[in-house]
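Asks: how would this look folded up:
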Amino acid sequence: MSKQKLFFSYSRNDAASFASKLANDLEQAGFDIWIDQQDIPAGRNWDLEIEQALESCDCLLFIESEKSVASNNVLDEVYYALGQNKKVIPVIYHDSKTPFRLQRLQHIDFTKDYEAGLANLLAELRGQKYPHSHGSQGNVNQPPAGFFKKYLIPVLIVILLFVAGTVALLRKKGKYQDEQQHKATVANIDTGAKVMNKVKTIEEPETVRIESPAVQTTAATSTPSINAKRKFVTPKIITTPKIVNNTQPTNAAPAKLSPDGLAGHWQLVKVLPKHASH
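Replies: Predicted structure coming up:
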């Protein structure tokens, strides 16, 4: 049975000693280890050697540290292995920001207890159950612990703000509609009242009574009848000249009426009584 070949991808700036120690322990456990500190001969092309090692390895161990997550060379090795469908196991040396493509991969935690982390890593490589549950982070598809804190909480806050804004907008819109409906109702009531007043004015016109001092006269030959037309003649007032009482006797002859003076149309009129003059 051939040994599994493990490729170490790490940053020499902050994880060189840890990677060397872990490589020695895994080699003693029976695994074939490839690490640049020991397996690149002098004078060889680094890129070519790394590419050949990646092609021939069975699993890549990504030593996660503050420097490795920011190293383009390290991430190139990891993403190349993923592109070749190689098994990648993140090994947490320093708690740092895990790259996005590695957040859903099962990882082994070495930050609290090295021996527990080593035992869990050996069990993972051999396909066994983890002896120390605290050294791992649950199921294979479970994201790391910092995932929820970094992403889930901000998403929940955004959702809550969106819901609160939507509720406030709906309340404001409902209040505006109620106000508009109230104004429309008041306007309809006023319009109806004006129409009713106009209808009442048309149906019940104002009656004006004019009293006239007209004198009702009828012809002497007409027969009284209920439906007979009545003729109103405006009374005429004829004033007579004053008669001056002269005590001196006069010899003047009385005036004679000529037939011509009696000619014309005569009409009986009512003469209002006049107070005697003093």
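Asks: drop to CA atoms for contacts and neighbour counts, all remaining ones
Replies: OK.
Asks: mind checking the SS state of the residue lying closest to residue 102 once chain neighbours are set aside?
Replies: Leaving aside its chain neighbours, residue 102 sits nearest to residue 90 (7.5 Å; criterion: Cα to Cα, 6 or more residues apart in numbering). Per DSSP: H, G, I helix; E, B strand; the rest coil, the local secondary structure of residue 90 is strand.
Asks: Near residue 90, how many other residues are there?
Replies: 20 (other Cα atoms under 10 Å).
Asks: Check which helix or strand the residue positioned nearest the centre of the chain maps to.
Replies: The chain has residue 169 as the residue nearest its centroid, 4.1 Å off, counting by Cα atoms, centre = their mean. Element membership of residue 169, judged by DSSP states H and E, is helix 153-203.
Asks: any idea which helix or strand comes after that helix?
Replies: As assigned by DSSP H and E, the chain's next helix or strand after helix 153-203 is strand 215-217.
Asks: Tell me the helices and strands packed up against that following strand.
Replies: strand 231-233 (3 or more Cα pairs under 8 Å, 6 or more residues apart in numbering; DSSP states H and E).
Asks: Just give me how far the strand it packs on sits from the chain centre.
Replies: When C-alpha coordinates are averaged (Cα atoms, centre = their mean, to the nearest Å), strand 231-233 and its chain have centres 82 Å apart.
Asks: helix or strand right after that strand?
Replies: Immediately after strand 231-233, counting by DSSP H and E, sits helix 259-262.
Asks: And that next one, what does it pack against?
Replies: Partner elements for helix 259-262 (3+ Cα pairs under 8 Å, 6+ apart): none found.
Asks: For the comparison step, fold the sequence that follows:
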Amino acid sequence: MAREKIFISYQRESADVAQRIHDALEVAGFDAWVDTDRIRHTDRWATSIDEALRAADRLVVLLTAKAAASREVFNEWFFFYDHRKPIHVVRIDGCELHYQLTPFQRLEWTADADPAAWTARTNELVTALRGSFAWPSGASPDDAVVTTTPFAPARTLLGVFTALQEAIRNPDRSVALTDEQLHDIHHHPARSVREYLLSCYAR
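Replies: So this is what the prediction gives:
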């Protein structure tokens, strides 16, 4: 029987915690994946991340204040969000959550823990990963076609309309837009019914 694949997303300051989680999940029988210094920022890094994200069954995202501000961490959890794959949030020291992650169940951790507390934490995470996962109603496609983030790809106005249209046509997808891109849509005089309807979806 194939082991369930778990992708661990983290910001570099949490590398030790990510590695400890990786080791604990491996012991628990999961096929856990975490990037390492051997591939980080090499020519293979982006390819390895892409392959691991696509192969993974679930994602564990370690959220700290720095992780919440990380483009790479956003890209990783948004890939799972966009593909409606299970996301398990581990929030450390009560950092601020992106509003799209708010509906998801999460574990609340502190930065420091003694061995007994660490064992209890990892056991709780293992239990969550072994359980069933239901997509939160507050994060349904109907509730959030557009995710607002400064990490959205640069696009022309035509590109923004095209990306938005593709997300609306596919009920299992979302589109990431910046505040500026949303502003451009809202203040662009609609030249067709299509542009008018798309601008309404983006409100």
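Asks: What does the superposition give as a TM-score?
Replies: Scored against TM-score structural alignment, normalised by the length of the second structure, the superposed chains reach a TM-score of 0.58; 132 aligned residues with a Cα RMSD of 2.6 Å.
Asks: so where is the helix holding residue 169 of the first structure in the second structure?
Replies: Counting by TM-score structural alignment, helix 153-203 of the first structure falls onto no part of the second structure.
Asks: hang on, the earlier thing: which ones are touching the residue nearest to the centre of the first structure?
Replies: With contacts taken as Cα atoms under 8 Å, 6 or more residues apart in numbering, residue 169 of the first structure has no neighbouring residues.
Asks: That one and residue 163 of the first structure: what is the separation?
Replies: 10 Å (Cα to Cα, to the nearest Å).
Asks: Kindly report the same for residue 78 of the first structure.
Replies: Taking Cα to Cα, one finds residue 78 of the first structure at 40 Å from residue 163 of the first structure.
Asks: Name the residue in these two with the higher neighbour count.
Replies: residue 78 (26 against 12).
Asks: What residue in the second structure is paired with residue 4 of the first structure?
Replies: By TM-score structural alignment, residue 4 of the first structure lines up with residue 4.
Asks: Just give the number of residues close to the closest residue to residue 14 of the second structure other than its chain neighbours.
Replies: Nearest residue to residue 14 of the second structure in three dimensions, chain neighbours excluded: residue 62, at 7.7 Å (Cα to Cα, 6+ apart). A total of 23 residues lie near residue 62 of the second structure under the criterion other Cα under 10 Å.
Asks: With residue 154 of the first structure instead?
Replies: The number of residues packed around residue 154 of the first structure, counting by other Cα under 10 Å, is 12.
Asks: sorry, back to before: hang on, isn't the residue nearest to residue 14 of the second structure packed against residue 90?
Replies: Yes: between residue 62 of the second structure and residue 90 there is a contact at 5.0 Å, judged by Cα atoms under 8 Å.
Asks: circling back to that earlier point, the residue nearest to residue 102 of the first structure contacts residue 61, correct?
Replies: Yes: at 6.0 Å, residue 90 of the first structure counts as touching residue 61 under the criterion of Cα under 8 Å.
Asks: measure residue 3 of the first structure to residue 26 of the first structure for me?
Replies: Using Cα to Cα, we find residue 3 of the first structure at a distance of 11 Å from residue 26 of the first structure.
Asks: what does residue 121 of the first structure give?
Replies: Taking Cα to Cα as the measure, residue 121 of the first structure falls 9 Å from residue 26 of the first structure.
Asks: Likewise for residue 73 of the first structure?
Replies: Relative to residue 26 of the first structure, residue 73 of the first structure is positioned 24 Å away (Cα to Cα).
Asks: Over to residue 40 of the first structure?
Replies: 19 Å.
Asks: Could you do residue 143 of the first structure as well?
Replies: Taking Cα to Cα, one finds residue 143 of the first structure at 26 Å from residue 26 of the first structure.
Asks: what's the answer for residue 114 of the first structure, then?
Replies: In this view, residue 114 of the first structure and residue 26 of the first structure are 13 Å apart by Cα to Cα.
Asks: Residue 131 of the second structure: neighbouring residues, count only.
Replies: By other Cα under 10 Å, 9 other residues sit near residue 131 of the second structure.
Asks: That one pairs with which position in the first structure?
Replies: By TM-score structural alignment, residue 131 of the second structure lines up with residue 127.
Asks: So which of residue 3 and residue 26 of the first structure has more stuff around it?
Replies: Higher neighbour count among residue 3 of the first structure and residue 26: residue 26, with 16 against 11, using other Cα under 10 Å.
Asks: thinking that one is in contact with residue 35, fair?
Replies: No: in this structure, residue 26 of the first structure is not within contact of residue 35 by Cα under 8 Å, at 11.8 Å.
Asks: Show me the helices in the second structure, by range?
Replies: Applying DSSP state H to the second structure gives helices spanning 15-27, 45-55, 65-68, 71-82, 115-130, 157-169, 179-186, 193-201.
Asks: Which neighbouring elements make contact with the second one?
Replies: When you say that, I think you mean helix 45-55 of the second structure. Using 3+ Cα pairs under 8 Å, 6+ apart: helix 45-55 of the second structure touches strand 5-9, helix 71-82.
Asks: switch to 10 Å and redo it
Replies: In terms of contacts (3 or more Cα pairs under 10 Å, 6 or more residues apart in numbering; DSSP states H and E), helix 45-55 of the second structure is packed against strand 5-9, strand 31-33, helix 71-82.
Asks: Quick check: the second one compared with the first structure, mean distance?
Replies: It stands for strand 31-33 of the second structure. Superposing on the first structure places strand 31-33 of the second structure at an average distance of 0.7 Å from its equivalents, by mean Cα distance after the TM-score superposition for the first structure.
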